[in-house]
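Participant: Need a 3D model of the sequence below.
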Amino acid sequence: MRHSEFHRAHRIGWLRAAVLGANDGIVSTSSLVIGIAAAHTDLHAILVSGTAGLVAGAMSMAAGEYVSVSSQVDTEQADLRREKQELADNHHHEVNELKTIYIDRGLEPELALQVAEQLMRHDALAAHARDELGLTEITTAHPLQAGLISAMTFSLGALLPLLMVMVFPHLPLAQVNQIIIDLTGSDTMPLITIVGSISLLSLMLLGGLSGFIGGSSAFTAIARVSFWGMLSMSITASVGLLFGAVNG
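Facilitator: Okay, the predicted model is just below:
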């Protein structure tokens, strides 16, 4: 009876692209919105800038991921072509190469030789790709998949702060907004507070979800994305406040 085990390693490629895209969409767009708002810009200009940031960011993510992962694929294919040529030119040396690898992993020399010979009779290139080059189906790069997922998740992440900007004037928070304005002396601080808080909560949810899907610590993932998200928004807000003070 075949024993089937559940592993998450096959998710590495698309999960990395999805988390990167969504995280970048939330952080970059919320930071952009907060930075512009801190400079005392009106809502229309904030919304236009944020929308432009969404489109530019999604295209940049798609192109960047595609080009980056394509370069990885080119390197993998070049290694496989080189290995294929070495198998044709010096088969005996390649057998000994695999044998040495298996000995280093704990096999006895005689058994290591038998394993190397049998695997190479079955599929020599696959054996060397896996055990010498470290290339497997799990680690194989997929440029188009990475580009599309990154662009899509970036757009979804970036929509959140933009929606906050659009619904902000219609939120029944007049008293709360006035308290924030009185405390900070800034009429844009309520918007900054709303966008920053919702974005931070979204980053925490994203971190927890990515940790759960990947089978890692949700707390560590949440702490990681929250720290960098807060740092990015804080720095951008400081820049916006500085330019707003200068222009004022």
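
Participant: Please count neighbours and contacts with C-alpha atoms only from this point.
Facilitator: Will do.

Participant: would you list every one of the helices in this protein?
Facilitator: With helices called from DSSP state H, the chain shows them at 12-38, 43-89, 91-104, 109-131, 143-167, 174-184, 189-214, 218-247.

Participant: okay, the ones you listed, which one's buried deepest?
Facilitator: helix 12-38 (a mean of 24; mean count of other Cα atoms under 10 Å).

Participant: what number of residues lie near Glu5?
Facilitator: Glu5: 5 surrounding residues under other Cα atoms under 10 Å.

Participant: check contacts around Gly196.
Facilitator: Gly196 sits next to 30, 34, 233 when contact means Cα atoms under 8 Å, 6 or more residues apart in numbering.

Participant: how does it look with 10 Å?
Facilitator: Going by Cα atoms under 10 Å, 6 or more residues apart in numbering, Gly196 touches 27, 30-31, 33-34, 161, 164, 190, 202, 229-230, 233-234.

Participant: Let's have those in TSV, adding distance to Asp42.
Facilitator: Output for the contacts of Gly196, formatted as TSV (distance: Cα to Cα, whole Å):
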residue	distance to Asp42
Val27	21
Ser30	16
Ser31	16
Val33	11
Ile34	12
Pro161	15
Met164	14
Pro190	13
Ser202	25
Gly229	24
Met230	23
Met233	19
Ser234	20
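
Participant: Against Ala116, how distant is the residue of the chain most remote from its centre?
Facilitator: The C-alpha centroid of the chain is most remote from Glu110, which lies 44.8 Å away (Cα atoms, centre = their mean). Using Cα to Cα, to the nearest Å, Glu110 is found at 10 Å from Ala116.

Participant: Second input sequence below; structure requested for side-by-side comparison:
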Amino acid sequence: MALREEVGVMGERPAGPEGPAEESRSGTISRRLNWLRAGVMGANDGIVSTAALVVGVAGASVSNSALLASGIAALAAGALSMAVGEYVSVSSQRDSQKAELAAERRLLKANPSGELKQLTGLIQERGIDPGLARPVAVQLTRKDALTAHARLHLGIDPHELVNPWHAGLSSMLAFLVGGLVPLLAILLTPRSVAVPSTVGAVVLALIVTGSVSAHVGGASKRRAVARVVVGGLAAMAVTYGIGLLVGSQV
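Facilitator: The predicted model follows:
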């Protein structure tokens, strides 16, 4: 009863230097950066895996129709695998978020005074004076207790849970875009220079994806680019060697 009375008399003042609106904007930016990073990595996977396959098949000296069929199969299989994998992963994350929110909702109903005390402590940890933290906690509780606890305690925005369908679709599209680079490069260039042309196109594409991923993550672009380029070249070298070996035996 005391909690309800205290909550009921509080005015509608801003929650502090970093209110819910500011936290929401920060969370939105963070989610966009995560999606961008995931998209870049999906494109990088598409580039490397498709390039490794088509270069390996080209090493076996197969016909252009066989090369095209192999490339399309690699694109389809890889894109669907990425979509399903990301959908399952993000679905598990969403289920976990829902479970945490349900548990928090039960706690708010069973022990509102204790939850208010906890929220006050969380606000104090963010640099708010103890004398101000209690009124801020009361105001946030009056407005939307679950959202306040979810954001400050769980790090979850209950109004913007992760979406497995968006994650799966974006991963699939990113893989397809990346995989088209080596496939088109090897199909649209003369057979005599198809492999080196594909290697060149792949290196350029990996430089772009490596630079973007490093920029998003605030890491060293030189190291990021070196890692993805060396990894891509190694994958293509191995599969091309296998293709040459298999082609000579068939």
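
Participant: Overlay the chains and give the TM-score.
Facilitator: The TM-score (TM-score structural alignment, normalised by the length of the first structure) is 0.78; 224 aligned residues with a Cα RMSD of 2.8 Å.

Participant: hang on, the earlier thing: ok, which of the helices of the first structure comes nearest Phe6 of the first structure?
Facilitator: Closest of the helices of the first structure to Phe6 of the first structure is helix 189-214, at 11.9 Å (criterion: Cα to Cα).

Participant: now the most centrally placed residue in the second structure, nearest residue through space, not along the chain?
Facilitator: What sits nearest the mean C-alpha location of the second structure, by Cα atoms, centre = their mean, is Ala38, with 3.4 Å. In space, and not counting its chain neighbours, Ala38 of the second structure is closest to Ser171: 7.2 Å by Cα to Cα, 6 or more residues apart in numbering.

Participant: count of neighbours near Ile128 of the second structure?
Facilitator: Neighbours of Ile128 of the second structure (other Cα under 10 Å): 17.

Participant: Val195 of the first structure against Pro161, yeah?
Facilitator: Yes. Look at Val195 of the first structure against Pro161 with Cα atoms under 10 Å: they come within range, at 5.7 Å.

Participant: Spell out which residues are contacts of both of those two.
Facilitator: 29-31, 33-34.

Participant: May I ask which two of the residues you listed are separated the most?
Facilitator: It's Thr29 and Ile34 that sit farthest apart of those, by Cα to Cα, at 8.5 Å.

Participant: quick one: common contacting residues for these two?
Facilitator: 50, 161, 195, 233.

Participant: what's the farthest-apart pair in those?
Facilitator: Top of the distance list for those (Cα to Cα): Gly50 and Met233, 14.0 Å.

Participant: you'd agree the residue farthest from the centre of the first structure is up against Ile103?
Facilitator: Yes. The pair formed by Glu110 of the first structure and Ile103 meets the contact definition of Cα under 10 Å, at 9.2 Å.

Participant: what's near enough to touch the residue nearest to Ala38 of the second structure?
Facilitator: Ser171 of the second structure sits next to 35, 38-43, 45-46, 79-87, 165 when contact means Cα under 10 Å, 6+ apart.

Participant: one more time with 8 Å, if that's ok
Facilitator: Counting by Cα under 8 Å, 6+ apart, Ser171 of the second structure touches 38-39, 42-43, 79, 82-83, 86.

Participant: Then Thr75 of the first structure?
Facilitator: Taking Cα under 8 Å, 6+ apart, one finds nothing in contact with Thr75 of the first structure.

Participant: State the distance from the aligned residue in the first structure for Val177 of the second structure to Ala218 of the first structure.
Facilitator: Structural alignment (TM-score structural alignment) places Val177 of the second structure against Leu156 in the first structure. Distance, Leu156 of the first structure to Ala218 of the first structure, by Cα to Cα: 21 Å.

Participant: Surely Val69 of the first structure and Thr139 touch.
Facilitator: No. Using Cα atoms under 8 Å, Val69 of the first structure is not in contact with Thr139, being 11.4 Å away.

Participant: so who does the aligned residue in the second structure for Ala58 of the first structure touch?
Facilitator: Using TM-score structural alignment as the criterion, Ala58 of the first structure maps onto Ala79 of the second structure. For Ala79 of the second structure, the contact set (Cα under 8 Å, 6+ apart) comprises 46, 171-173, 175-176.

Participant: Kindly indicate which of those lies nearest Gly243 of the second structure.
Facilitator: Nearest member of the contacts of Ala79 of the second structure to Gly243 of the second structure, counting by Cα to Cα, is Gly46, at 19.7 Å.

Participant: how close does that closest one sit to Glu5 of the second structure?
Facilitator: Distance from Gly46 of the second structure to Glu5 of the second structure, by Cα to Cα: 59 Å.

Participant: Also Pro20 of the second structure?
Facilitator: Relative to Glu5 of the second structure, and taking Cα to Cα, Pro20 of the second structure is found at 23 Å.

Participant: again with Asn64 of the second structure
Facilitator: Asn64 of the second structure sits 78 Å away from Glu5 of the second structure, going by Cα to Cα.

Participant: With Ala76 of the second structure instead?
Facilitator: Taken as Cα to Cα, the span from Ala76 of the second structure to Glu5 of the second structure is 61 Å.

Participant: Settle this for me: Asp131 of the first structure is touching Leu98, isn't it.
Facilitator: Yes. Using Cα under 8 Å, Asp131 of the first structure makes contact with Leu98 at a distance of 7.5 Å.
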